[in-house]
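Engineer: Please find the sequence and the predicted model below.
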Amino acid sequence: MMQQDARSPLAHLGGALGFGKYMTNAMVLCRYSDGTGWEKPSLVPYGTLAFDPCALVLHYGQAIYEGMKAYRSPDASIALFRPDRNAARFRASARRMEMAEMPEGLFIEAVSTLVDAQRDWVPAGAESSLYLRPVMVADEAAFGVRRSTTYLFFIVATPVDALYRDGMAPFRLMVSEDFARAAPGGGGDAKTSGNYGRTLIALEAARRSGFNNVLWLDPVEREFIEEAGITNVFVRRGRDLLTPPLNGRILPGVMRETILQLARDWGLSAIEREISVTELLSGIDAGDVDEVFLSGTAVHVAPVGVIARRGREHRLAAAGEAQSLAKRLSQAISEIQRGLVADTRGWMRRVAAPSDCLVLSEP
């Protein structure tokens, strides 16, 4: 196991890192305005941001974000996992929200600048990483429902532990039939802040009932599964791996795309199709469903043990380690992310110091 450098700020924190418990001491800012376009990213001390009370984001919700991670390899180098996919999704989210689209190269430059400056904050633990949160908000001070003419882009970072780790109990999900996450044409495939705020009422109800999260159904028939909380869902039946299709309501997860590619490379039948919740639960009861698992940047790959609907719990038999596809996927992806095996697919982008390294300045 890699040891944390004693000079690292992480060496003095002690205990679990958690998720968002500690923030690094710097962030990146970048501004956009119509007519002049994007400024060069600036590295600044982590601190409070000031907004005019009339900033459009506060009234009309033009806000998008990403979630991604940087990893430390055994040779102490730092790399990002598939940042091009996050950059592309960030542009797609901006397009859906009628916001300024950040060039993918500029997005990756901004992320790399922060990671390079904060490389001492990248944990060396086998289940830890530096989580990065790029955000863009409409900061023009104005009233009226319209596109903003100015935007603030920023990135903050936090060293984190994995949200799901070996030895933890599988997830418990409660099917939500009273609320829907997204409607057709409603932007459920954009990583916009409003898509998450509206889910809290169902999430908190599930937690009060002893569940980890919500299994969302389609908003029309309330019959087909979509996401679980803010993660993508997979169902394995033998050598068939099923996941709901990208129908405009489901976020195109980077981990989801990675899992589908690996499964196909391994000779599995990876199928994107609608999955009836009735079909799923009856399959679990009959023992025909081998695994249900979740995927996402924060949760990685996590097994599901129970799905409850209308007061009844449907329990999945625990897959043995040799039979668990979730375990195999998690290990294979983690080994690539941490530089333990050759990156034959070009998924990792090593972070090198920018040629014109920015000077830390006041925001």
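Structural biologist: Received it, and whenever you're ready, just let me know what you need. Numbers count the residues shown, from 1 in each chain.
Engineer: okay, CA-based contacts and neighbour counts for the rest of this
Structural biologist: Will do.
Engineer: quick check, distance from the helix or strand hosting A326 to the centre of its chain.
Structural biologist: Assigned by DSSP states H and E, A326 belongs to helix 325-337. For helix 325-337, the distance from its own C-alpha centre to the chain's C-alpha centre is 16 Å (C-alpha atoms, centre = their mean, to the nearest Å).
Engineer: With stretch 131-150 instead?
Structural biologist: Offset of stretch 131-150 from its chain centre (C-alpha atoms, centre = their mean): 21 Å.
Engineer: ok, now stretch 54-66?
Structural biologist: Counting by C-alpha atoms, centre = their mean, stretch 54-66 comes out at 20 Å from the chain centroid.
Engineer: Check it against this one:
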Amino acid sequence: MSVPSIDWSTLGFSYIKTDYRYLSHWSQDQWDAGVLSEDNVLHISEGSTALHYGQQCFEGLKAYRCKDGSINLFRPDQNALRMQRSCARLMMPSVSVEQFIDACTQVVKANEHFIPPYGSGGALYLRPFVIGVGDNIGVRTAPEFIFSVFCIPVGPYFKGGMKPCNFMISNYDRAAPNGTGAAKVGGNYAASLLPGSEAKSAGFADCIYLDPLTHTNIEEVGSANFFAITQDKQFVTPRSASVLPGITRLSLIQLAKDRLGLTVVEGDVPVGDLKKFTEAGACGTAAVITPIGGIQYNGELHVFHSQEEVGPVTQQLYKELTGIQSGDIEAPEGWIVKIQGA
């Protein structure tokens, strides 16, 4: 076991090789028991469907060090269920919730010394994935599959505090109307690289995608979900067959309703209604919440609460969710899998 020499105060979001990762192989209609491996290189056939036809999906979740030394794994059952839906969409065998959580737990325990300390703002990021492998060349589902989970320590997304960012409406589509938008598959992210690069070159944090059918409704912010707050305290967020159902989004919906007393509205979010929102944000595992200062649309920058300060409701939501993740605020039932530290 290696002892990492990491400056927790400067830790960002980049690949760091940790000691162990979980590997399970599927063949003859079943997953094997799975093992922990020190090898971070996958050895797969050159004909693997993951390489040629994009038959793969992935997840992202975090484990947090708590004040008492224990570890909180945040809502892994929801990630497991979403991975099952992604696998079904791409004709891959599903991983049971039990195997998924057990794999994540094993990886966290085996790499516990890589978890950033309590109070640092960091976490242990886990990346589960399923890929089609084995000798193949035709367009068909793979003869074999790999389910793996690896982890990396990551620092706080916002160095020096959470700050609003500006975004621009994209002319590109993130996914097809009846495509794979609701599945967490690599092809969706590969397709987002060019639009995201063009937005950043224009001085924005990323782009915002409209619905692919009518191009009138906001759907996603880069690789994150969108939400907004109205003057009359509604929490508004898109709901569509081409939107990825995020775990952070799901959590914010419940907290907005149960803890902040907001009215939750899921459905179409017309881009023409930007003026109705007093606050807006993007939510996802990496940043939890990225406040949106302004959105560029039709040559005009629509500013919400402020381009310098985070809105009060967004601040409340962020404080509540991060407090739950780090163990400082009581979590709703079933949200935390507790792992005892050494």
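Structural biologist: Okay, I see it. Keep in mind it's a predicted model, so treat the numbers as computed, not measured.
Engineer: returning to that earlier point: which stretch of structure 2 lines up against the helix holding A326 of structure 1?
Structural biologist: Aligned by TM-score structural alignment, helix 325-337 of structure 1 corresponds to residues 313-325 of structure 2.
Engineer: Give the buried residues for that stretch.
Structural biologist: Using 16 or more other C-alpha atoms under 10 Å as the test for burial, stretch 313-325 of structure 2 gives V313, T314, L317, Y318, E320, L321, T322, I324, Q325.
Engineer: do the same with stretch 60-80 of structure 2
Structural biologist: By neighbour count, with 16+ other C-alpha under 10 Å as the criterion, the buried positions of stretch 60-80 of structure 2 are 60-66, 70-80.
Engineer: Contacts for that stretch, please.
Structural biologist: Contacts to stretch 60-80 of structure 2, defined as C-alpha atoms under 8 Å, 6 or more residues apart in numbering, come from residues 59, 95-97, 100-101, 108, 115-119, 122-128, 247, 285, 325-328, 334-341.
Engineer: Next, count neighbours for the alignment partner in structure 1 of L11 of structure 2.
Structural biologist: Under the alignment (TM-score structural alignment), L11 of structure 2 pairs with L17 of structure 1. Residue neighbour count, defined by other C-alpha atoms under 10 Å, stands at 18 for L17 of structure 1.
Engineer: Hmm, D161 and L17 of structure 1 touching each other?
Structural biologist: Yes - counting by C-alpha atoms under 8 Å, D161 is a contact partner of L17 of structure 1 at 5.7 Å.
Engineer: A256 of structure 2 maps to what in structure 1?
Structural biologist: Checking TM-score structural alignment: A256 of structure 2 goes with A263.
Engineer: The helix or strand where K200 of structure 2 lies maps to which residues in structure 1?
Structural biologist: If you go by DSSP H and E, K200 of structure 2 is part of helix 186-201. Helix 186-201 of structure 2 lines up with residues 193-208 of structure 1 when matched by TM-score structural alignment.
Engineer: List of residues touching that stretch?
Structural biologist: Outside stretch 193-208 of structure 1, the residues touching it (C-alpha under 8 Å, 6+ apart) are 61, 63-65, 173-174, 176, 179, 181-182, 187-188, 212-214, 229-230.
Engineer: returning to what we had before: list the buried residues for the helix or strand following the helix holding K200 of structure 2?
Structural biologist: As assigned by DSSP H and E, the chain's next helix or strand after helix 186-201 of structure 2 is strand 206-210. By 16+ other C-alpha under 10 Å, the buried positions in strand 206-210 of structure 2 come out as D206, C207, I208, Y209, L210.
Engineer: Equivalent analysis for stretch 270-278 of structure 1, please.
Structural biologist: Quick answer for stretch 270-278 of structure 1 (16+ other C-alpha under 10 Å): A270, I271, E274, I275, S276, V277.
Engineer: Let me have those in CSV, extended by secondary structure and distance to T48 of structure 1.
Structural biologist: Below are these laid out as CSV (DSSP: H, G, I helix; E, B strand; the rest coil; distance: C-alpha to C-alpha, whole Å):
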residue, secondary structure, distance to T48 of structure 1
A270, strand, 45
I271, strand, 45
E274, coil, 44
I275, coil, 44
S276, strand, 46
V277, helix, 44
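Engineer: Dump those to CSV, plus distance to V156 of structure 1.
Structural biologist: Below are the buried residues of stretch 270-278 of structure 1 laid out as CSV (distance: C-alpha to C-alpha, whole Å):
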residue, distance to V156 of structure 1
A270, 35
I271, 36
E274, 36
I275, 37
S276, 39
V277, 38
